[in-house]
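Enquirer: The following comprises the amino acid sequence and a computationally predicted model.
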Amino acid sequence: MPLAVTIRLDRALSADIESFWRDLGPTDKDMVPRLPYPPHLTLAILDDAMPAEEATRVLSGLSGTFPRTPIKISHVGVFPGKPAYIFLAPVVTEDLLTLHDTLVRVFPTDTVHMHHRVGNWVPHITVGAALRNIGGIMDRAHDMTTTLHGRTAEAELVQFPPVHVIATVHPSTR
């Protein structure tokens, strides 16, 4: 099963994202069921060759060494396909890229999926996957005016599917 390194969002921002999704009002017939995992940024998908025990050891070494990073959502976007993935995009800041760099460079480059390597990563918070009516969902999303902002929280190593948290690493207290 694949492994992912994620960064959770603070409670207030997570609640705002959940509220945004509920207010958007997609119907169950239009959507793929959501994963039972809170809003987050996926920093890396790791190759199956990376043993969970090794990934846990490597990531755990970062505990307390990375900052809580400000996040401000800039827009709603979509990765087209079947299904189409709807996401909220944070403003790409030097702090956000540094956080990604810090939490990904500890893994051998060849174990990190090419889309998540430093220089290739597109920060996004997936909020759903649409099977159909993507145009209607996106029209409603773009009509909603919202300013979502908060901070990152802990990093997690998760295995999926189904989502199972293997390790949690806390940011610095500064």
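Expert: Right, received. Where do you want to start?
Enquirer: Could you use CA atoms for every contact and neighbour count after this?
Expert: Fine.
Enquirer: Could I get the full set of strands for this structure?
Expert: With DSSP state E as the criterion, the chain has strands at 3-9, 31-32, 40-46, 70-79, 84-90, 125-130, 149-159, 164-169.
Enquirer: The ones you listed: which one's closest to L97?
Expert: Nearest to L97, of all the strands of the chain, is strand 40-46, at 10.0 Å by Cα to Cα.
Enquirer: Can you tell me what sits against that closest one?
Expert: Strand 40-46 is touched from outside by 2-9, 100, 103-104, 111-113, 116-117, 121, 123-126, with contacts defined as Cα atoms under 8 Å, 6 or more residues apart in numbering.
Enquirer: coming back round to it: now mean neighbour count and distance to S60 too, for the strands of the chain, in JSON lines please.
Expert: Formatted as JSON lines, those follow (neighbours: other Cα atoms under 10 Å; distance: least, Cα to Cα, whole Å):
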{"stretch": "strand 3-9", "mean neighbour count": "24", "distance to S60": "11"}
{"stretch": "strand 31-32", "mean neighbour count": "17", "distance to S60": "33"}
{"stretch": "strand 40-46", "mean neighbour count": "24", "distance to S60": "15"}
{"stretch": "strand 70-79", "mean neighbour count": "17", "distance to S60": "22"}
{"stretch": "strand 84-90", "mean neighbour count": "20", "distance to S60": "26"}
{"stretch": "strand 125-130", "mean neighbour count": "21", "distance to S60": "23"}
{"stretch": "strand 149-159", "mean neighbour count": "21", "distance to S60": "9"}
{"stretch": "strand 164-169", "mean neighbour count": "17", "distance to S60": "6"}
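Enquirer: Second structure for comparison follows:
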Amino acid sequence: MPLAVSLAARNSTADPIMALWDRFSVHERAPSMRDLAYPPHVTLAVYEEDAVEESDIFAALRRAVADGSVVRLTFDSIRTFEGDSTVFWAAPRPDETLIRLHRTVHDAIDPARCHPHYRPGDWIPHSTLATAIRPEGEAAARRLAAAFEGAITVDFDALEGLSFRPVRIIKTCRLGSSG
């Protein structure tokens, strides 16, 4: 199973993101994000199983949590990754702390070992909202995304190493208090 480093929101500030999961899920084959059984998150790195060891993930986590602060991100638009299946995601406003965490993880583990979409220069910060939109639900999901207004602020209070599908937490590093 692949390994990942993710910034997770394990607190009530994540509720509006989960509400978006639910709004998009009516257009999915199955509720992809609820079925993942993992909180709203921003993935910083993904590695194939044989590219890194769990000890590499532990070392990256130790370096990345040096300041231990909660990462507060504001999401103000919904975008898509186009492909075989359209992925809908919440886009955060630019945030230096998030960029620094991403850079620190990749300073700890050679970026060449990372999935290309998560490497420095190619990574697009995002929190996924839906991955399994039915073809007949895509137009409605696109209208839902286009109608999104306002901003959602989420306090990401955990940096985690995990393997996935299914998600298995390897290590959680709690970050400061969320308020």
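Expert: Yep, that arrived. Here the structure is a predicted model, which means the values were calculated and not measured.
Enquirer: Tell me which of the strands of structure 1 lies nearest to R57 of structure 1.
Expert: Among the strands of structure 1, strand 164-169 sits nearest to R57 of structure 1 (Cα to Cα), with 9.2 Å.
Enquirer: For the closest one, give me the average deviation versus structure 2.
Expert: Comparing strand 164-169 of structure 1 with its match in structure 2 after superposition yields a mean distance of 1.0 Å (mean Cα distance after the TM-score superposition for structure 1).
Enquirer: What span of structure 2 is that strand aligned with?
Expert: Matched against structure 2 by TM-score structural alignment, strand 164-169 of structure 1 falls on residues 168-173.
Enquirer: do stretch 87-100 of structure 1 as well
Expert: So stretch 87-100 of structure 1 sits over residues 89-102 in structure 2, by TM-score structural alignment.
Enquirer: Check whether P161 of structure 1 really touches M1, as I assumed.
Expert: Yes. If you go by Cα atoms under 8 Å, P161 of structure 1 and M1 touch, sitting 7.1 Å apart.
Enquirer: Now for whichever residue in structure 2 pairs up with H75 of structure 1: which residues touch it?
Expert: Mapped onto structure 2 by TM-score structural alignment, H75 of structure 1 lines up with S77. Contact partners of S77 of structure 2, counting by Cα under 8 Å, 6+ apart, are A90, A91, P92, A145, F148, E149, A151.
Enquirer: swap in D95 of structure 2?
Expert: With Cα under 8 Å, 6+ apart, D95 of structure 2 has these contacts: L73.
Enquirer: quick one: whichever residue in structure 1 pairs up with L129 of structure 2 from P171 of structure 1, how far?
Expert: When structure 1 is aligned by TM-score structural alignment, the residue opposite L129 of structure 2 is V127. Noted for V127 of structure 1: a distance of 24 Å to P171 of structure 1, by Cα to Cα, to the nearest Å.
Enquirer: about what we covered before: still contacting in structure 1, which of the contacts of S77 of structure 2?
Expert: Among those, the ones still in contact in structure 1 (both residues aligned by TM-score structural alignment, their matches' Cα atoms under 8 Å) are A90, A91, P92.
Enquirer: Same list, these, but as JSON lines with distance to L44 of structure 2 please.
Expert: Formatted as JSON lines, the kept ones among the contacts of S77 of structure 2 follow (distance: Cα to Cα, whole Å):
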{"residue": "A90", "distance to L44 of structure 2": "15"}
{"residue": "A91", "distance to L44 of structure 2": "14"}
{"residue": "P92", "distance to L44 of structure 2": "13"}
